[in-house]
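K.L.:
pasting the sequence and the predicted coordinates here, then a few questions.
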Amino acid sequence: MGNNIRVLIVDDSAVVRQTLESILSAAPGIEVMGTASDPYVAAERLKTEVPDVITLDLEMPRMDGLTFLQKLMRQHPIPVVICSSVAERGTANALKALEYGAVEIITKPKVGTKQFLEESSIRLVDKIRAAAMARPKPVISTPIKVRPKLDADVVIPMGRPQTLTTTEKVCLVGASTGGTEALRVFLEQLPPGCPPVAIVQHMPEHFTAAFANRLNGICEITVKEAKDGDPMLRGQALIAPGDKHMLLKRSGARYFVEIKEGPLVSRHRPSVDVLFRSGARYGGANVVAAIMTGMGDDGAKGMKELFDAGAYTIAQDEASCVVFGMPQEAIKAGGVHKVMALTQIAGEIVRTCR
């Protein structure tokens, strides 16, 4: 019990509290410390016991989640996972929570559905583990038994790189836990006229549009949520929509993106492995790729395929990562040319593409 990740669930819905408690309690290595119906009850509990991770609803009657999050981060920082219903009016607040210090966002459970039990519960447990690992002290987690983890074959089969008929460079980026702020730093440093950028950030459906709009308002380049068939243009970054895979495609000398359905790959949709494999096939040596902060190994296989296809590959270093999971796995796989701090990646990509 001593090495377990201890979780406090804060949500005004009894059904949600019961569902989250049931899922988390069933996962080896995770212990539900308790539940609270609102932030006031949670605050009282925190006086006597401190969890490793808090799951927090945003909309509650006596005090909203954002206010509680701000108070918590000022007084006693604890990794917080926002558990919010997917609603258009709530997405801006969820993104604001990331700015205030929340480390992850998950969609509130759809109780009783087969898809939730098979997919969302796995993602929920993974995000709790990612949040716990974001803390300075080490956390021992025990793998849970799940269905086999699928790779990019289920979306795009392996194939030889196409013969290139263009020298146009494109940039592919993958990120997860801590990636929202890492991408902000990266994209703010890109100058107008930079190479086209395609990004996979692990984020729920409906949140990616608000995330892209926020970045578009603060960056010199254009940032938008990708749509099927969008061209890859200089001075523009396309962000994969939540719950959809994004692939790089090419028609003659023109690059564009394909948005498609498909099963979870490396437990994610969108998956970095899918984007990177498509880049290996359709971009090859014309691709510059970066893998950033995140838990797990999504992107490691795809980056090795890019490396083997002649692409130039970069991994964010451990010191600047919130979680040094995905970059570390890509390095271990032998698919990384250079490891560098987050603040150096944009400049390296621009120099490489000249």
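P.N.:
Nice, I can see it. Residues are numbered from 1 along each chain as shown.

K.L.:
contacts and neighbour counts: CA atoms only from here.
P.N.:
OK.

K.L.:
what about the helices in the stretch 101-250 of the chain?
P.N.:
Ranges of helices in the stretch 101-250 of the chain, per DSSP state H, counting those that start in this stretch, are 114-115, 121-133, 179-188, 207-218.

K.L.:
could I get the ones you listed in CSV, plus columns for mean neighbour count and distance to residue 257?
P.N.:
Below are these laid out as CSV (neighbours: other CA atoms under 10 Å; distance: least, CA to CA, whole Å):
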stretch, mean neighbour count, distance to residue 257
helix 114-115, 10, 27
helix 121-133, 22, 26
helix 179-188, 19, 19
helix 207-218, 19, 16
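
K.L.:
one more to weigh against that first structure:
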Amino acid sequence: MTVRILVIDDSAVIRRMLTDCLDRQPGFQVVGTAPDPFVARDQIVHLAPDVLTLDLDLPRMTGLAFLRILMPVHPIPTVVISEFTALGSDQAQEALAAGAIEVLDKAGLEQDADIFQARLVHAVRAASLARLRLPRQSPVGRTGSEPARRPGSEPARRPGSEPARRPGSEPAGRSASDRQTAVRSISDRQAAVRSISDRQTAVRALAPQATGTAVRPHSPLVAIGSSTGGVTALETILTALPAGAPGVVIVQHMPPRFTASLAQRLASLCAVEVKEAEQGDAIVPGRVLIAPGDRHLVIERSGQGWRAGLEDGPRLGLHKPAVNRLFESVAKAAGPHAIGVLLTGMGRDGADGMKLMHDAGASTIAQDEATCVVFGMPMEAIKLGCVDRVLPIEAIAGELMRQAGQRESGSR
């Protein structure tokens, strides 16, 4: 099956570069290009693309505003490709929150064109397989998600849920003019666009300060790996953890600079402390460490507890940081005192590392297919027979606290 791609960028040079790269890939076809969201709107109606690539800095309407309007009325898997400064990294987080599947930094075209093109192909392929989990405003203003399942990948429908339909999969009686009306509502809904900065920020509970003291022997270490769709999945887990939750270390596949912005955003929503990992950070209850986008995160023993280490080693596959490197270090340093969690993502990063953790006595959890954006990494771990529990994303935080409580009770 050919993946139909629409490239949206105001630069004719970038449009040509992206088109040339994607058209060379087996199974990919760039069916159109657009210099701004208004042209893109019409192209979506007439061309019915499977995947969009989207710049954020566009004339007539920003890419972020377009994404926020498009997703609720006509969801299409979208890879954001833009230039990101420090401010732009915040925009990248907002794009992910609005429903983008991946974000790529255009700077990669100049820094290492081969790596950028490999990441682009990986991201578009992941997007083509994605089940969208669309942004949703809850009554208190906190962002949530609602699954929108793609044709051919529908799990059993949950009570009260309705699948979002894509072009070409409309029920009988729905015409092209209906689709056109839905997409053209983009221009009518501009006034409804709201920035994340307008949302009410969740009140942070007072978390215990990490002092670098040793972790209690009965306090487990939680290691989480995620990729495509992982930002929303991580938010679901971390916002459900209480201030005294076990220490957590995370690898989320993400370019440099973006991880600091991700940590800041999650910190504003969570009761636990969330920060980008630094060399020597203590891993203690109430603290979450996220691997920097250009370093491998590893765990080292420190007395009766653990500390974070950062390595500037080679990429493992396309990935730096890599989930496998984190899990490998956790298996060695924490063994049966760890809990491993593998979330949504394409490929198999983390599967071999989870097996090492499982063989070392750690408890292991994989996100289930129904709630994954891409059921790749968890599926590969399940195939290896190293997953103890397969759970929907909404149940994972509760399971972590249940296991932590059992260990604490057993140590008394």
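P.N.:
Cool, the structure landed. What you see is a predicted model, and the numbers here were worked out from it, not measured in a lab.

K.L.:
TM-score for this pair?
P.N.:
After superposition, the two chains reach a TM-score (TM-score structural alignment, normalised by the length of structure 1) of 0.88; 325 aligned residues with a CA RMSD of 1.6 Å.

K.L.:
about what we covered before: now render the helices of the stretch 101-250 of structure 1 as JSON lines, adding distance to residue 320 of structure 1.
P.N.:
Supplementary listing: those in JSON lines, determined by distance: least, CA to CA, whole Å:
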{"stretch": "helix 114-115", "distance to residue 320 of structure 1": "35"}
{"stretch": "helix 121-133", "distance to residue 320 of structure 1": "14"}
{"stretch": "helix 179-188", "distance to residue 320 of structure 1": "9"}
{"stretch": "helix 207-218", "distance to residue 320 of structure 1": "20"}
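
K.L.:
among these, which is nearest residue 76 of structure 1?
P.N.:
Nearest to residue 76 of structure 1 among the helices of the stretch 101-250 of structure 1 is helix 121-133 (15.2 Å), distances taken as CA to CA.

K.L.:
where does that closest one end up in structure 2?
P.N.:
Mapped onto structure 2 using TM-score structural alignment, helix 121-133 of structure 1 covers residues 117-129.

K.L.:
so what corresponds to residue 260 of structure 1 in structure 2?
P.N.:
Per TM-score structural alignment, residue 260 of structure 1 is aligned with residue 311.

K.L.:
thinking its match is in contact with residue 300, fair?
P.N.:
No. Counting by CA atoms under 8 Å, residue 311 of structure 2 sits too far from residue 300 to count as a contact (11.9 Å).

K.L.:
the two: which has the busier surroundings?
P.N.:
Neighbours were tallied for residue 311 of structure 2 and for residue 300 using other CA atoms under 10 Å; the higher tally belongs to residue 300 (18 against 14).

K.L.:
how about stretch 39-54 of structure 1, which residues of structure 2 does it hit?
P.N.:
Against structure 2, stretch 39-54 of structure 1 falls on residues 37-52 (TM-score structural alignment).

K.L.:
my bad, should have said stretch 74-92 of structure 1
P.N.:
Counting by TM-score structural alignment, stretch 74-92 of structure 1 falls onto residues 72-90 of structure 2.

K.L.:
give the buried residues for that stretch.
P.N.:
Burial within stretch 72-90 of structure 2, assessed by neighbour count using 16 or more other CA atoms under 10 Å, is assigned to 72-84, 88-90.

K.L.:
now stretch 226-240 of structure 1
P.N.:
Going by neighbour count (16+ other CA under 10 Å), the buried part of stretch 226-240 of structure 1 is 226-227, 231-240.

K.L.:
contacts only, for the aligned residue in structure 1 for residue 393 of structure 2.
P.N.:
In structure 1, the residue paired with residue 393 of structure 2 is residue 342, using TM-score structural alignment. By CA atoms under 8 Å, 6 or more residues apart in numbering, the contact list for residue 342 of structure 1 reads 182, 185-186, 292, 316-317, 320-321.

K.L.:
if we use 10 Å, what do you get?
P.N.:
182-183, 185-186, 290, 292-293, 315-321 (CA atoms under 10 Å, 6 or more residues apart in numbering).

K.L.:
tell me how far residue 147 of structure 2 lies from residue 228 of structure 2.
P.N.:
Distance, residue 147 of structure 2 to residue 228 of structure 2, by CA to CA, to the nearest Å: 15 Å.

K.L.:
more neighbours: those two, which one.
P.N.:
Higher neighbour count among residue 147 of structure 2 and residue 228: residue 228, with 29 against 18, using other CA under 10 Å.

K.L.:
with that, I have no additional questions.
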